[in-house]
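# Sequence and predicted structure are below.
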Amino acid sequence: MNSAILAELLKTETLQDSERTLKLLDQVDELVSRNCMGLEECVPLVKLTATNNCQIKGVVWDLMVRVSAEVPDIQLMFISSLNKDTVDPNPGVRSIAISTLCSIPGLELYTVNPIIAGLEDSAPTVRISAVTGIGKLYNHAKHTVQENGLIDKLYSMIRDQDPTVVTFSLQTLNYILAQEGGLVMPRSMVTYLLSRIPGYPEREFCCVLEYLDKSSSELENVIEILNSLDGYLDNKNGSVVLAVSRLFVKIVLDHPNLQSSLVQRLCPILEKLIKSAKREFQSDLLDFALSLDKQYFAHFSKQDKFILLKPKESEDLKEKKIRFICRTARKENCIEIMNYLLNLVPMPESLNKTVLSSVCTIAALDESAHENCIRNMRLLVKTDRKMYLNYILESDLRLENLQENHYETVEALVQTLLDQFQPDTDCSTVLSSVLYILENFGKMYKMSPYVLQEIFESDRSSWTEDMYSDALAAGFSLFSHFPAAMQPILSNILHTTYKVKNHNLHCKVITYYRLLKLMV
């Protein structure tokens, strides 16, 4: 089958039908990808590079790049054809030739002159291939790039008249200089780009902004960027607003006064965008907003209304909205937000977890809300243990904050959690939470010793040092409240833990033994 496809490709009549040729080349690519055809079998296809069809030429040269990695010295066969293509009248052919030369190890001696010529080519597509070709060449011949001054030439390409060439130059420089900390952008380059980008298309405009934070963080430089781009925060294009916002947030980090001003300027704009944006872009906006620090959320929380979830939204978008709502809650509206979120359950599992965790975080803002939250957590567990128990145990319940003034509420939840818990879970976070409850609130539940016993007698093959430590602490605490029941259980925990090959655990076991002697 392979030989038949290759033979068909090399027929003169096939080459005259570009659509058929491309379909056959797709079949070859698929066979190679599935390891049904060896790359060495594809060598004869190099003859197809003589075609004048740019699309076919590009597909074949891509295949030859892969062939050269498998067949020793085969690249020497390509030099003549590639050199010829670098001066072809068709800019598409020139682009492909430069890109291919730079991609094949062993052809370094033949790449520098075509790259330099490509950087000065009249066609932007060729200049782009020359720029990206330097990055490809750097992957296998760093010395060639460094010794021939190609990095300096990339810096000079930032002043190219074509915006796309500029953005590819920035990207390639940042890639090549990654190990040295990435692209360095002097003040003069920043000033130049700020004067040019107003005329750039959206994609190139946003791309350049990603690199302006590579410049100096000196106050004068930051102010120049802020003043030049501030007007774009009022742009009707949300993508532009988001790109400018990202840049501004980064460059003011070392300037508290500027950051405070930016919070006042930026937050109302983001709030308006988040509420009005379409779903896909709303997700990007929330990603950015959730990355901001507490200064920004202090401003977000001043709003009287919080964003609401909509039925047709994706789970991912709903999850981000819940996290955003949680961070904007304040004491004055925490009960309203908490009740809103609780009314959303049941939801898909991942969202149930986010809702319950957020509710517990929000409830901590107010004692009354906190008590109400604990009551609701108990009701949820009693309603559907399987759906809610583990997520509640993984949440930060902060029971110690309520223990003094609302002992009965805490006691009721502890009893319900421990009564419903089954130690067959493989979630270490849940087990750690139960051990924490047993240590600090186990006295509230008369069956606590036996919960601990079941946990310790379950599969411990994945237990960490921390989990053994938690079990020791829980056992020691429960011993003071249930000495008779805990004596054999604690003895087993101490004895078994001491057998674990861990010096820190041995020291803890010895410490607990000594403390027990003092108690007797």
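Sure thing, it's come through.
# CA atoms for contacts and neighbours, from now on please.
OK.
# quick one: the helix or strand in which residue 68 is found to chain centroid distance?
Using DSSP states H and E, residue 68 sits within helix 54-70. The chain centre lies 33 Å from the centre of helix 54-70; the measure is C-alpha atoms, centre = their mean, to the nearest Å.
# Ok, stretch 86-94 next?
Distance of stretch 86-94 from the chain centroid (C-alpha atoms, centre = their mean) equals 40 Å.
# Endpoint to endpoint, that stretch covers what distance?
Between the start and the finish of stretch 86-94 there is a gap of 4 Å, counting by C-alpha to C-alpha, to the nearest Å.
# quick one: residue 165 from residue 202, how far?
For residue 165, the distance to residue 202 (C-alpha to C-alpha) stands at 14 Å.
# which of these two has more neighbours?
More crowded of residue 165 and residue 202, by other C-alpha atoms under 10 Å: residue 165, with 25 against 13.
# Show me what counts as buried in stretch 427-437.
Neighbour counts over stretch 427-437 (16 or more other C-alpha atoms under 10 Å) mark 429, 430, 431, 432, 433, 434, 435, 436, 437 as buried.
# re the thing from before, buried sites along the helix or strand following the helix holding residue 68?
Next along the chain after helix 54-70, taking DSSP H and E as the criterion, comes helix 79-85. Buried residues in helix 79-85, counted by 16+ other C-alpha under 10 Å: 82, 83, 85.
# Save these as TSV, and put in distance to residue 310 too.
As requested, those are arranged in TSV below (distance: C-alpha to C-alpha, whole Å):
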residue	distance to residue 310
82	57
83	59
85	56
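# The structure to be compared is supplied as follows:
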Amino acid sequence: MGTVEGLATDLLRVCQQSDSQELRIILHQLVETVNTPGNISCLIGPVVKSLPSHNFNVKKTAYSVLPRLCSLYPDTAFLAANTVRQDCKDPNPLVKTLAITTLCSLPPLFQEHAAPVLDTALKDSHPRVRQTAVIGCSRVFRHSPQLLFEQGFVDRLYEIIRDTDPVVVTNSLLALDTILAPEGGIVVKRNMAMYLLKRLGDFPDPQLATVIQVIGKYEPQDEEELFQELSVLDPYLVHSTSAAVVINCTKLFFKLTEKKHPQLKSEIIERVVPVLKTFLLSGSPRESKNHVLDFLIVVSEDRDWLDHFADTPNLFYPQKYDTELVPALKKLKILPYICRESNYRDILQNLEDKYCRTPKTLSEAIACVCSISTRMPLTISSECLKVLITLMDSNESLVCNNVLSALQDFNLDGFTNDEIRSLIRKVLMKVDLSLEDVPYILPILLGQYGELIEDESPYVLESLVNNFDQYNDNLQNLVFNAAIKMFLKMPAKCQHILGEIMEKCIYDMNSSDSNKLLSSQQTALKHYILLKNNVQLMKEIMI
């Protein structure tokens, strides 16, 4: 690529040409250069001169970079203002929308020029121009909020809700909700709600989902009105082409019925679940899957919902054509909530064989196994522990390290001594005691269960104490606590080790951090005094 000055010269030379390979290259270079740090002031003139071009690709590119140039060099807006205003009157709706969008993006100083342009554009015969004008109102609001209120644009936007074009209607609803956010968003009264309900069939799916959401701002005044609204909405509970429509309609159904008709909840769920399952199948659009997964995460604590997915856990396994990471991570958040005694083996097997073998999902998959353990009976928790122990045998150090990290929060209450003993020995096999980043789970296990391997644990603890000085604060605290707990359980074998670590904490003056040294000394002295005066109380506190 040449210099910025060379690009400026080339742009002036070709801006009135017909489409060519050279022109496409120069326009591409222009976009890249404008978005790259550096002095690009020499491009101001060529870009402004390109705005009136009769070549639409040149005009479109010039308009696309103009807001960036104006933000870097505010005077650019003065040079471009006349051309932009003229293009706002152009008979070509594509040119007109480009100019309106840009005018609404110029610095606040120019927002006053936007008001008459928007006023005219909101009445334009072309729906795309009206759409752009509505969006332009939201853009102007960001810079000059008072202007919209002073010029009466809020009332205009309410009027435009009756526009013949459904996209214009939806944009108006969204713009009002944004502009009126400090007051709670758009106000939906009975007439508006009834009007929107009658027009539901006019809206394409993306707009339909938004309109249903907006209708939810209105609360029916009586039973007759309530069931009239439910009757109109009913077909959209099983709308097979849009997950967003189904989910927004479902939320609205619950909102309308939860107070006076809670008995309808199970019926609504039974109707909706088969449709949601369809959206989760392999080959469904990514956006649909994400909508459903997001919804299920929100309702995951509600067994009335998740019980219906327990018979199809395969919907939450990696699918053959899945390439996206985000849906996989969302599925892992849901799996613990659909795990039951009837399906846990299949779920754990898929977690171990698929999710835990993929680096991108490894950490979340192991967390999923741990979450299943906390939610299920002890017999199933034992199976979860077996999966983690098996994973530690992986040849991939990343797998083992993630398991060791997750185990520090794994609840071992209720497990048999043999299970815990197997876990400790597996951890010892995988940990290099000479390293300064020993996994936290090792001193935790030693402190809680070191007596289960009393022939080995004192020697392991002694190795940790010997390397005590090279550990970070958290690891030192864990090792210190492990030494006290093991002494209380095995005093004869651990007395000399406890004495050594007490000496390191109280008398070792090698630390360059005086605050750390003082804290370690105080902690050790407190424990020493308590041990000396009341061992039984120390046992009650520590064990």
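That came through, no problem. Just so we're clear, the structure is a prediction, and the values are computed from it rather than from any experiment.
# Superposed on the second structure, what's the mean shift for the helix holding residue 68 of the first structure?
Overlaying the second structure shows helix 54-70 of the first structure at a mean distance of 3.2 Å from the equivalent residues (mean C-alpha distance after the TM-score superposition for the first structure).
# How much space separates the residue nearest in space to the middle of the second structure from residue 364 of the second structure?
Centrality entry for the second structure: nearest residue to the mean C-alpha point is residue 326, 8.7 Å, by C-alpha atoms, centre = their mean. Note on residue 326 of the second structure: its distance to residue 364 of the second structure, by C-alpha to C-alpha, is 11 Å.
# and if you look at residue 400 of the second structure?
Distance from residue 400 of the second structure to residue 364 of the second structure, by C-alpha to C-alpha: 14 Å.
# go on, residue 182 of the second structure?
Residue 182 of the second structure is 38 Å from residue 364 of the second structure, by C-alpha to C-alpha.
# So which of the two has more stuff around it?
Legend: neighbour count by other C-alpha under 10 Å for residue 182 of the second structure and residue 364, higher for residue 364 (20 against 8).
# immediately after the helix or strand the more buried one falls within, which helix or strand?
Residue 364 of the second structure belongs to helix 359-375 when assigned by DSSP H and E. Using DSSP H and E, the helix or strand that follows helix 359-375 of the second structure in sequence is helix 378-391.
# Which parts of the helix or strand following that following helix count as buried, going by neighbours?
Remark: after helix 378-391 of the second structure, the chain's next helix or strand is helix 397-407, criterion DSSP H and E. Within helix 397-407 of the second structure, the residues scored as buried using 16+ other C-alpha under 10 Å are 399, 400, 401, 402, 403, 404, 405, 406, 407.
# which pair in the residues you listed spans the largest distance?
Greatest spatial distance among these (C-alpha to C-alpha): 399 and 407, at 12.4 Å.
# which helix is the longest one in the second structure?
Assignment by DSSP state H gives helix 514-533 as the longest helix of the second structure.
# what's the mean deviation for that helix versus the first structure?
Mean deviation for helix 514-533 of the second structure: 5.2 Å (mean C-alpha distance after the TM-score superposition for the first structure).
# How far off centre is that helix?
The gap between where helix 514-533 of the second structure is centred and where its chain is centred comes out at 43 Å by C-alpha atoms, centre = their mean.
# Can you give the contact residues for it?
Helix 514-533 of the second structure is contacted from outside by 502, 505, 506, 507, 509, 511, 537, 538, using C-alpha atoms under 8 Å, 6 or more residues apart in numbering.
# and the gap between residue 313 of the second structure and residue 334 of the second structure?
Where residue 334 of the second structure is concerned, residue 313 of the second structure sits at a distance of 10 Å (C-alpha to C-alpha).
# Correct me if wrong: residue 356 of the first structure contacts residue 390.
No - counting by C-alpha atoms under 8 Å, residue 356 of the first structure does not reach residue 390; the two are 10.4 Å apart.
# and the counterpart of residue 418 of the second structure in the first structure, how many neighbours does it have?
Taking TM-score structural alignment, the alignment pairs residue 418 of the second structure with residue 408 from the first structure. Neighbourhood size, residue 408 of the first structure [other C-alpha under 10 Å]: 13.
# if I look at residue 408 of the first structure, how far off is residue 376 of the first structure?
As judged by C-alpha to C-alpha, residue 408 of the first structure and residue 376 of the first structure stand 14 Å apart.
# Now do the strands in the second structure.
With DSSP state E as the definition, the second structure shows no strands.
# Please pick the buried ones from the contacts of helix 514-533 of the second structure.
Listed as buried from these are 502, 505, 506, 538; burial here means 16+ other C-alpha under 10 Å.
# Right, I'll leave it there.
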